[in-house]
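>>> need a structure here:
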Amino acid sequence: MIPESDSRGRDKQTAVGRSFIPDPLPRTISPRILDALRRYSRHARGAFSPETIRAIQSDTRVFIKWCVTKGICPLPADPEHIAQFVDDMAAQGKAPASVRRYVSSIRHIHIAADLESPTGKQIIRMALSRQARLHGTEQKQAIGATRRVIDVILHVPGSSLLLARDKAIIATAYDTLARRSELVEIRRNDLQFNPEGDGVIRIRRSKTDQEGAGSFRYIAPDTAALLRDWVERAGLTNPHDETHLFRSVRKGGKQIGKGLSPYDITRIIKRLAQQAALAPDMIAGLSAHSTRIGATQDMEAYDISTAGIMQAAGWKTPTMIARYTRKQAAARSGAARLAQRQNRV
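Now for the predicted structure:
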C-alpha cells in the first residue's frame, strides 16, 4: 500500500543551494579543475532550477563512479572513454534518453570546469547512434489519466482532510496541466476564485519559463469546489497569503504542515488510484505526469486546437502534444477515415 503520510525526503531549500559538484570527487582531478568547479557553482547558484541541479549532479555521479571502477580520470574525460561509457550503459539496459542525458551532463561539467567539452566528438555520436539503432529511441510514457480515470479517482469515498487535499491536487493537476514541480510551488495567493464558480491559478515559474514570467491556468467549477473545501478546512482562507497552497497533513489528519515535495505528487495519485480499486497495471503506470498526459489526450479527442492545448499546458512547440497523442492519432489517420467511408467500421 502507498503510505498515508507524506514523505518529504530532502528539504527543497537544500536543492537551491546545492552544488553541481558530486561528492566525493576522485583525487585524480587536479586542484585547478576543482577550483574552477567551485567558482562555477558559486556563480550558477540561483541561475538553474533545483531539478536541473539534481539531474546534473546525479548524472555526473554515475559517470564518475564508472570512471573510478575503470581507473580513469573523469575530468578531463577522454572521448574514447565516454564512448565506452555509453556502450556500457547500453549493455546495462539504460534507456537511450537516459544515456543522452548523461552525455549532456558530462558536457556541462566540462564547461563548468573551464575545459573543452569532448562530447561532440564523432566517436561519441557513433556510440549514441549505435545504442539508438540497437534499442530504439521510443521513451516510456506514463499512462494518461483521462477524465474517465480522474472521475473514478475523485469519487473515492471519505471525508478526511488528507483526502480533501489529495482530490484538490489531482483535480488541479488535470485542469492546469501543471507539472509536479509547478504544483508544489503554487501559493495561496496564486489561486483566485471567480464569482461564476470557476477560477484561475497562476503558475509562477515552469520548465519552459525559467525567468519567471508566469502564466495563468483555468480551473473549472468542480475543481474550484474541491479547492474551496481544502482551503477552508485547512485554514488557508486568506487570499493574500504567500504560504504554499498544498501542504502536508500531519499524523492524526487534523493539522497541516509544510509544503509538499514534487515526489509526493506521484505517491498521492497512486494512493488514490489504489483506493479507487483501479487495475494494478493501471496503478503501476500512473505518475505525476499522468494528469498532464490525460488532459492533453482529452483535449485532442475533443478537437481542441493545437494552439489551445499549447496555451493550456505552457508548451512553446507542439512536440509533446504529438508524443502524448500518438495512439489517438492512429484512429484519426487517413487509413481510419478510409475504413469509415468504406463502411468497414
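
>>> Only C-alpha atoms from now on, for both contacts and neighbour counts.
OK.

>>> For the stretch 201-345 of the chain, which segments count as strands?
Assigned by DSSP state E, counting those that start in this stretch, the stretch 201-345 of the chain shows strands spanning 215-219, 247-249, 256-259.

>>> The ones you listed into TSV, with extra columns for mean neighbour count and distance to residue 42?
Shown next, in TSV, are these (neighbours: other CA atoms under 10 Å; distance: least, CA to CA, whole Å):
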stretch	mean neighbour count	distance to residue 42
strand 215-219	19	30
strand 247-249	21	31
strand 256-259	16	27
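
>>> Make TSV out of the ones you listed and add distance to residue 101.
Putting these into TSV (distance: least, CA to CA, whole Å) gives the following:
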stretch	distance to residue 101
strand 215-219	28
strand 247-249	32
strand 256-259	29
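
>>> this one next, for a side-by-side:
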Amino acid sequence: MGKLSPAHQILPVIQAEEEVLARLKEFVQDKDAFSPNTWRQLMSVMRICHRWSTENRRQFLPMLPADLRDYLNWLQENGRASSTIGTHGSLISMLHRNAGLTPPNTSPLVFRAVKRINRVAVVTGERTGQAVPFRLENLLELDALWSDSILLRQKRDLAFLHVAYSTLLRISELARLRVRDISRAADGRIILNVNYTKTIVQTGGLIKSLSSQSSRRLSEWLSVADISAEPDAFLFCPVHRSGSATLSINRPLSTPAIESIFSQAWNTVGVSETISPNKGRYTRWTGHSARVGAAQDMAGRGYAVAQIMQEGTWKKPETLMRYIRNLQAHEGAMVDIMEKYNLNKKDK
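Okay, here's the model as predicted:
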C-alpha cells in the first residue's frame, strides 16, 4: 500500500472539523432546549475562554486537559469564586459534548485541579454569597407606607414585592408572569399559574396562591395600571416617568428594573445597621432577597425542609440549606442535648 499524499492525510482532519461545525450548528438551532439564563452563561463563558485561549496561544476547541487546568487556575488567580469556576468547567464540558468531542474535564489532570481550587477556596475562607434576606416584617412595613400611595410606581413595586415574597419565584419567573396567568379562588384570592420554573419544566406548570392581603395589592395594581383586560400583558410592566403604565406584551421587565424595585424598598425601610459585604456585594436587598427571606421565615416558624423546598422549587436540599444555615445552626441535635442537660442540672 503506497504512502498517502499530503492531500489524503489532511482530508480526515477537514471532515472531522466539518462534523464538529455541523453539530455546533444543530446545538445552536436547539438552544431553546436550555433556559435563557443557561444560554447566556454559556455565551459568556465561551467569550472569556476563547479570549484567554487566543491570548495564551492555546486551542479553544477541542480544549486539551492541560489547557483547561491552566484556564481554571487563571480564573482563581483573578479572583473568581470556586462556584463560578465550577460553572465555567461545566459549560466547557457541555460545549464539547454537544460538539461531539470528548470533554477535557474527564481527565484526572482537570479533576485534581478542581479539587485543589476547591480546597484552596475553603482554606482561605471563601464564603458562598447570599442575598440579604427580605423578611415578612420588611414587607409589612413597606405595605404600611406604600399601600395608600398615589404613585403608580409604588403601587407596582408593592404588588411585585408581595408576589415575590409569597411565591418564592426567581426574578426571571416573576418577570414573565402575564395577566392571563391569574385566576380567582372562591373567596376572591388570586391564584397564579406559573408555566415553568428553572427546575420545573413540564406541562401543567406550577400553581401559586396568594394571601388575601397580597391578592388585594396585586388587584389594586392591575386596576390603576388598567391592564386587567389585556390577557397577554406582562403582570408587571414599566411605569413611565410621567406616571402612566406602559403596556408590555413582547418584553418583560428587565433585571435592572427589578433590582431597582428592591433598591427603592431598601432606601425606604432598609435595616439601619451596616452589613459586611460578601464577595464585595450583598450589602442591601437584591433580586434574590425575597426568595431568601421567605425561606428563612418558613424555617424559623418550624416548617419542614421538604415543605420549603416545594415552595421554592428547589431540587437539592443542600441548595436550600445555604439559605437557612444560620437559623438551623441553633437548632442542631447537640445544641438541644447540651441545653436540656444544663437545664436539668439547674433544676436539681
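
>>> TM-score for these two?
Here the superposed chains carry a TM-score of 0.84, computed using TM-score structural alignment, normalised by the length of structure 1; 314 aligned residues with a CA RMSD of 2.2 Å.

>>> So which of the strands of the stretch 201-345 of structure 1 is nearest residue 174 of structure 1?
When the strands of the stretch 201-345 of structure 1 are compared by CA to CA, strand 215-219 sits nearest residue 174 of structure 1, at 9.0 Å.

>>> looking at structure 2, where would I find the counterpart of that closest one?
Using TM-score structural alignment, strand 215-219 of structure 1 corresponds to residues 206-210 of structure 2.

>>> Repeat that for stretch 48-57 of structure 1.
Under TM-score structural alignment, the match for stretch 48-57 of structure 1 is residues 34-43.

>>> Stretch 115-128 of structure 1 now?
So stretch 115-128 of structure 1 sits over residues 101-114 in structure 2, by TM-score structural alignment.

>>> Equivalent analysis for stretch 83-90 of structure 1, please.
Using TM-score structural alignment, stretch 83-90 of structure 1 lines up with residues 69-76 of structure 2.

>>> Now do the buried residues in the matching stretch.
Using 16 or more other CA atoms under 10 Å as the test for burial, stretch 69-76 of structure 2 gives 69, 71-73, 75-76.

>>> cool, and stretch 221-229 of structure 2?
221-222, 224-225, 227-228.

>>> and the buried residues of stretch 69-76 of structure 2 as TSV, adding secondary structure and distance to residue 40 of structure 2?
Listed next are the buried residues of stretch 69-76 of structure 2 as TSV, based on DSSP: H, G, I helix; E, B strand; the rest coil; distance: CA to CA, whole Å:
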residue	secondary structure	distance to residue 40 of structure 2
69	helix	23
71	helix	20
72	helix	20
73	helix	23
75	helix	19
76	helix	21
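
>>> Need the max-distance pair from the residues you listed.
69 and 76 (10.9 Å).

>>> burial measure for residue 141 of structure 2, as a count.
A count of nearby residues for residue 141 of structure 2, using other CA atoms under 10 Å, gives 12.

>>> picking up where we left off before, identify, from the buried residues of stretch 221-229 of structure 2, the entry nearest to residue 80 of structure 2.
Proximity of these to residue 80 of structure 2 (CA to CA) peaks at residue 221, which lies at 41.0 Å.

>>> Check the gap between the equivalent of the closest one over in structure 1 and residue 66 of structure 1 for me.
Counting by TM-score structural alignment, residue 221 of structure 2 corresponds to residue 230 in structure 1. Relative to residue 66 of structure 1, residue 230 of structure 1 is positioned 48 Å away (criterion: CA to CA, to the nearest Å).

>>> Likewise for residue 229 of structure 1?
According to CA to CA, residue 229 of structure 1 stands 51 Å off from residue 66 of structure 1.

>>> Equivalent analysis for residue 110 of structure 1, please.
For residue 110 of structure 1 relative to residue 66 of structure 1 (CA to CA), the value is 17 Å.

>>> more neighbours, these two?
Neighbours per residue, other CA under 10 Å: of residue 110 of structure 1 and residue 66, the larger number sits with residue 110, 20 against 16.
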